[in-house]
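Participant: Got a sequence here, can you build the structure:
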Amino acid sequence: MVALIFLVSAPILNLVIPYSQAGGNFLMKFHPASWIALVLFLHILQFPAANRLDAHYRNAVFLFVFVCVLLGLQGKGAVMSSLIDVQITPAILLVALSRLPLEQARAAIALFVWIITLNVLLVALEFVLRTPILPREFVEVIFRPAGLFGHPINAGLLFCCAMLLLTRGAVGTFARRPLMLAFLGGTALCGVRGPLAIAAAIFIVNVIKPTLPRRSAIDYFLDFGVLFAVPIVVTIAYSVGAFDRILSLGVWEESSQSRLFIFDALDWLRSDEFWWGIDSYDRMEELTKSATGGRYIENSFVFITFAAGYPMALLASLSLTFLQAPALRRSLLFAMTFTLAAFATIAFTTKGSSSAGIALAGYWIWRLDYERKHRVQSSP
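Facilitator: Below is the predicted model of the structure:
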C-alpha cells in the first residue's frame, strides 16, 4: 500500500485512466491502493482491536465512512471518491500499521522516506531541465518542479513529512542528517513558501534540540556539520535560481493573502448552495474564480463547502482532526504542517499523496510515544 500510494501517483494514473480528470467510469476514480485497503479492512474487522492505536484509527475510519455515505446519498460522487482516496485509505493503512510490531512498522515508514528521497532526485532533474517529467494540468509562468506528485505544494508537503519522520528515527543515524539537508534543498527547489518555512523550522529545531538524543560525539559532529553545510546549499540554490519565484512574488503577496481571505468566498453562495453545495460544475468553477479573484480555492474546508455544503465540510474536518488529534497534541511542528495543509492547500480534498504522507507522520509520532509509555509502564 505504501509503495502504491506514493509511487503510483495521480499524474501517473492519469496516463492510463481518467483518475483525477473529468469524465470516465466512476470505478476509475479510485486509486489501486483503495481497493487493497477495502479488502484489508474487511479482514481486520474479523479481529478485535489490538491496542489503543488500532481502536482509535478504526473509529476514524468509521467516521470517514459515515461522511462518505452521506455524500453518496446527496449524489456527490466526485467528492466521495476523493475523500475515500485521501482520507479513508490512509486511515486504513494506519490501522494496519498499528497491528504490526514496531520494527516492521518502521520498515514501512522507512520505505516512504526512501520514496521521497527518490523524488528529491526527480525534482532536481526537473529543475535542471526546466520541464516536468509527468504531464500536468496547470501551467506556471515560473516553472517549479514537483517530481512524482504533480504539484510543487504536494511535493513540498511530503518533504516536510519525511523530515518529521527523520527526526523520529525513521532511518539510521548516518543517513538521517544528509537526508534532512536533501529534503530541505528539495523543498527550496519546489519554490513553495509555506512548506519551505516549515521545513526550515523542522531542520533548525532538530539541530538545536533533537527529538532523538545525541548519544555520541559523532552525532554532534554530523548535526553541526550539516548545519554548517546549510549556507553552502542556500548559496548554490540561490545561484541556480531556486528562489526566483519567491523573490519575485515576495512573502506576502496576492497569492498568500488569498489563503487568509478565502472564507469571504462563502458569502458568494446562495442559501441552498451554502447548505447543500453547488450542483453545476460550470457554476462552481465560475463562482470559485469570481470569489477568489481568478484563483482556485486553496482551502480544504472551503472547497468541500462549495462542493457538498457547510455541514459536510464541518463533519469531514472534524473527522480529519479526530484522526490526527493524538499527533497534534504531541508535536507542534506536526501541528504546523497539518494546519498548513488544511488551510493553505486542498491536500485533504483532492486526489494526491500529501494526505497519506501527513497521516504516516502523525501515526509515527504517536506510535513512538505510545511504545515509550508502554515500556515504562511494563518495566519492573
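Participant: all contacts plus neighbour counts: C-alpha atoms, from now on.
Facilitator: Noted.
Participant: and the lengthiest helix in the chain, what other elements does it pack with?
Facilitator: If you go by DSSP state H, the chain has its longest helix at helix 102-129. Here helix 102-129 touches helix 2-7, helix 152-167, helix 173-190, going by 3 or more C-alpha pairs under 8 Å, 6 or more residues apart in numbering; DSSP states H and E.
Participant: For the second one, name the packing helices and strands.
Facilitator: Meaning helix 152-167. By 3+ C-alpha pairs under 8 Å, 6+ apart, helix 152-167 packs against helix 102-129, helix 173-190, helix 193-208, helix 332-344, helix 354-378.
Participant: Out of these, which is closest to L53?
Facilitator: helix 354-378 (7.6 Å; C-alpha to C-alpha).
Participant: one more, for comparison:
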Amino acid sequence: MARTMQQSDRENAIEIAFLFLTIVILMVRVFVPASVLNLLVNYTEEGGFFLVKFHLAAYAILAMLLLTLCTRPFVLMGADINLFRTLLRTAAMLTMVTAIAVIVSGFGATGFLIDTYLVATLAGLLLLTQRHHSRLIAAEAIIVFGVLSAVIGIGEMLMQQRLLPFDEGEPVFRPIGLAGHPLALGAHIVLTIGFVTLCRWPLWSRIAVTLLLFIGLAASGARLAMIAGAAEILLLLILSRWHGLSAQHEKLAKMMATLFVLVLGGGLLATLFFGGFLDRFNNTLVDDNFMARVRIYEVFRYVSWQDIFLGMDASDLHATTKANLDLNFIESAPVYIILTLGLPIALAFTVVVVSFFTRLLAGAPVQARIAAAVFVLVDLSNNGLATKNPDIILLTVLLVASRSLPAPISSKPRRSPQPRQPVLSTTSSSPARLSV
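Facilitator: This is a model prediction of the structure:
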C-alpha cells in the first residue's frame, strides 16, 4: 500500500513538473517579444546565423514535446484523438509547404512559416499530452499574463514610458505591454476577452477583468481592435448560452445585461476620452496608417509575374515597397505571403491553415469561436499573420485548451447511453507504439 502511494506521489510530482515547464515555455514564447530577443541574438535583425532566426522558446517547445512523448505515457479519448491527428497532419503539411518554398524561392519566407505556424502545431501537441485539467491550468495561466500585459499597457499609457524596448518611430505614444507592439497588444487583448468568459472564475471577477481588458484595449491605441473588442463583448453577451435559465428568462436576462453594458460602456468611453485614452479617435480613421494598409496593394504594379508566381526574397520585397511606395512596413499579410511564397504555394498554405482552424474550432465553445473570429479579423488588418509573432501560437494553445472544458450539464434526460469512445494510448514509454 505504502509502495503504491509513493509511486502515485512520484507520478504526481513528475506531472506537476512537466506542467510547470510547459507553462513556462509557452509563456516565454508568447510574452518575450522580438525586441527583447534581439538584445541577445539577431532574431529579426539583418545578419546572424540561420538558427538564431527562430525564437529560443521554439526550440524549447520541440525539446519538451519530444521529452514528453518519449518519457510519459498518455491517453487520449474521443475528440482528442481527432485533434491529435489534425495537429500531426497539419504539422506534416506545413513542413512540406516549407520544403517546397525553400526549393522554389529560398529560405527568405521560412521564418514565419516555421517560427509561427509550425511551432503553433507543436505547441498544440505539447498541450494535448497534458491531462484535461492541466490544459485548463496552462490556458488560465497564459490568460492571467495576458491580463497583466493589459495592466502594464495601462500603466505605460499613464506614465508615457514603455517597460520593454521598442524602436519603431510613432507619431504618438502607444503602449506595448508584453506584446512588443501596440497592434499586437490590441489583438492579444481582443483574444483574451473572449477566453476570460470561459475561465473557471467567479462571475464578478470575469466581469471586472473584462472591464480592465477593455480599458487596456483603449490604452493600446489600436483603433480597429477597440471597435472589434466592443462588438465582441456584445456578441459574447448575445450568442453565449446562459445555462440554468429557460429560453424566455434567458432572453430577458440578455436584454437587460446588454442594456446595462451599453449604458456602462457609454460612461466608460466618455471617461476614457477625457482621460486621453482615445486621442487617436480625435481625427478621421482614414489617416496615414489606414492608407498604408490600402496602398500596399499597389506593390503588385512594381513586381513581375515571375515574382508573383514563384515568390521573391523578403529583403527585395521590402526594398521595392520602400522605393516605389515609400512605405517602411508591409502592413498586409496576404501581400507578404503571396509575394514571398509565390501564389501557388500561398494558396496551398492558406488551404492548410484554414482547414486546420476549421477543425480546431469545430469542437470549441461558442465564446472561443467568437474570440477567434474577431482576433483573425483584427490581425488581417495588418501583418500580424505573416510575421514571427506569437499570435497564431496563442490562438492555437487557447483553442486546444478550450476543447477540454467540461460540457455544460443539461436539464434534459439522457435518452440512451453514449457509445463507447475510442482510446488512443501509449503502451510504453515509446511514442511509436500506439493502440486505438
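Participant: re the thing from before, I'd like the helices and strands packed on helix 102-129 of structure 1 as JSON lines, with mean neighbour count appended.
Facilitator: Below are those laid out as JSON lines (neighbours: other C-alpha atoms under 10 Å):
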{"stretch": "helix 2-7", "mean neighbour count": "18"}
{"stretch": "helix 152-167", "mean neighbour count": "28"}
{"stretch": "helix 173-190", "mean neighbour count": "23"}
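Participant: Which one of the ones you listed lies nearest to T339 of structure 1?
Facilitator: With C-alpha to C-alpha as the criterion, T339 of structure 1 lies closest to helix 152-167 of those, at 11.2 Å.
Participant: The helices and strands packed on helix 102-129 of structure 1: which one's closest to L83 of structure 1?
Facilitator: helix 2-7 (14.4 Å).
Participant: Which stretch of structure 2 lines up against the closest one?
Facilitator: Counting by TM-score structural alignment, helix 2-7 of structure 1 lines up with residues 26-31 of structure 2.
Participant: Could you do stretch 143-158 of structure 1 as well?
Facilitator: Going by TM-score structural alignment: stretch 143-158 of structure 1 matches residues 173-188.
Participant: contacts for the matching stretch?
Facilitator: Identification of contacts with stretch 173-188 of structure 2 by C-alpha atoms under 8 Å, 6 or more residues apart in numbering yields 30-35, 146, 149-154, 156-157, 160-166, 216-217, 219-222, 225-226, 375, 378-379, 384, 391.
Participant: These, buried ones only, as a ChimeraX selection?
Facilitator: Here is the ChimeraX command that selects only those of the contacts of stretch 173-188 of structure 2 that count as buried (16 or more other C-alpha atoms under 10 Å):
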select :30,31,32,33,34,35,146,149,150,151,152,153,154,156,157,162,164,166,216,217,219,220,221,222,225,226,375,378,379,384,391
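Participant: Which residues does whatever helix or strand L42 of structure 1 lives in contact?
Facilitator: Applying DSSP states H and E as the criterion places L42 of structure 1 in helix 32-44. Residues from elsewhere that reach helix 32-44 of structure 1, judged by C-alpha under 8 Å, 6+ apart: 1, 4-5, 84-85, 89, 92-93, 96.
Participant: And for stretch 107-124 of structure 1?
Facilitator: 2-3, 6-7, 133, 145-148, 158-159, 162, 165, 170-171, 179, 182-183, 186, 189-190, 360, 364.
Participant: Swap in 6 Å and give it another go.
Facilitator: Here stretch 107-124 of structure 1 makes contact (C-alpha atoms under 6 Å, 6 or more residues apart in numbering) with 145-147, 162, 170-171, 186.
Participant: among these, which are in helices?
Facilitator: Judged by DSSP H, helices contain the following of the contacts of stretch 107-124 of structure 1: 162, 186.
Participant: what would the contacts of stretch 107-124 of structure 1 look like in TSV with distance to I153 of structure 1?
Facilitator: Listed next are the contacts of stretch 107-124 of structure 1 as TSV, based on distance: C-alpha to C-alpha, whole Å:
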residue	distance to I153 of structure 1
P145	10
A146	8
G147	11
A162	14
A170	23
V171	24
G186	12
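Participant: Tell me the one of the contacts of stretch 107-124 of structure 1 nearest Q74 of structure 1?
Facilitator: Nearest member of the contacts of stretch 107-124 of structure 1 to Q74 of structure 1, counting by C-alpha to C-alpha, is A146, at 34.9 Å.
Participant: mean deviation of the longest helix of structure 1 from structure 2?
Facilitator: Comparison of helix 102-129 of structure 1 with structure 2 after fitting gives an average deviation of 1.1 Å (mean C-alpha distance after the TM-score superposition for structure 1).
Participant: give me the stretch of structure 2 that that helix matches.
Facilitator: Taking TM-score structural alignment, helix 102-129 of structure 1 hits residues 132-159 over in structure 2.
Participant: Okay, P334 of structure 2 and V24 of structure 2: tell me how far apart.
Facilitator: As judged by C-alpha to C-alpha, to the nearest Å, P334 of structure 2 and V24 of structure 2 stand 32 Å apart.
Participant: now do A63 of structure 2
Facilitator: 13 Å.
Participant: again, but for A270 of structure 2
Facilitator: 39 Å.
Participant: So between these two, which is more surrounded?
Facilitator: V24 (17 against 11; other C-alpha atoms under 10 Å).
Participant: Helix or strand: which one has the more buried one?
Facilitator: Going by DSSP H and E, V24 of structure 2 is in helix 2-31.
Participant: Ok, F303 of structure 1 next?
Facilitator: When elements are assigned from DSSP H and E, F303 of structure 1 belongs to helix 300-308.
Participant: Could you list the buried residues of the very next helix or strand once past that helix?
Facilitator: Next helix or strand after helix 300-308 of structure 1 toward the C-terminus (DSSP H and E): helix 310-330. Across helix 310-330 of structure 1, burial judged by 16+ other C-alpha under 10 Å covers 310, 312-313, 315-317, 319-320, 322-328.
Participant: Next up, the contacts around the residue nearest to the spatial centre of structure 1.
Facilitator: The residue lying closest to the centre of structure 1 (C-alpha atoms, centre = their mean) is S354, at 2.4 Å. Going by C-alpha under 6 Å, 6+ apart, S354 of structure 1 touches 154, 158, 347.
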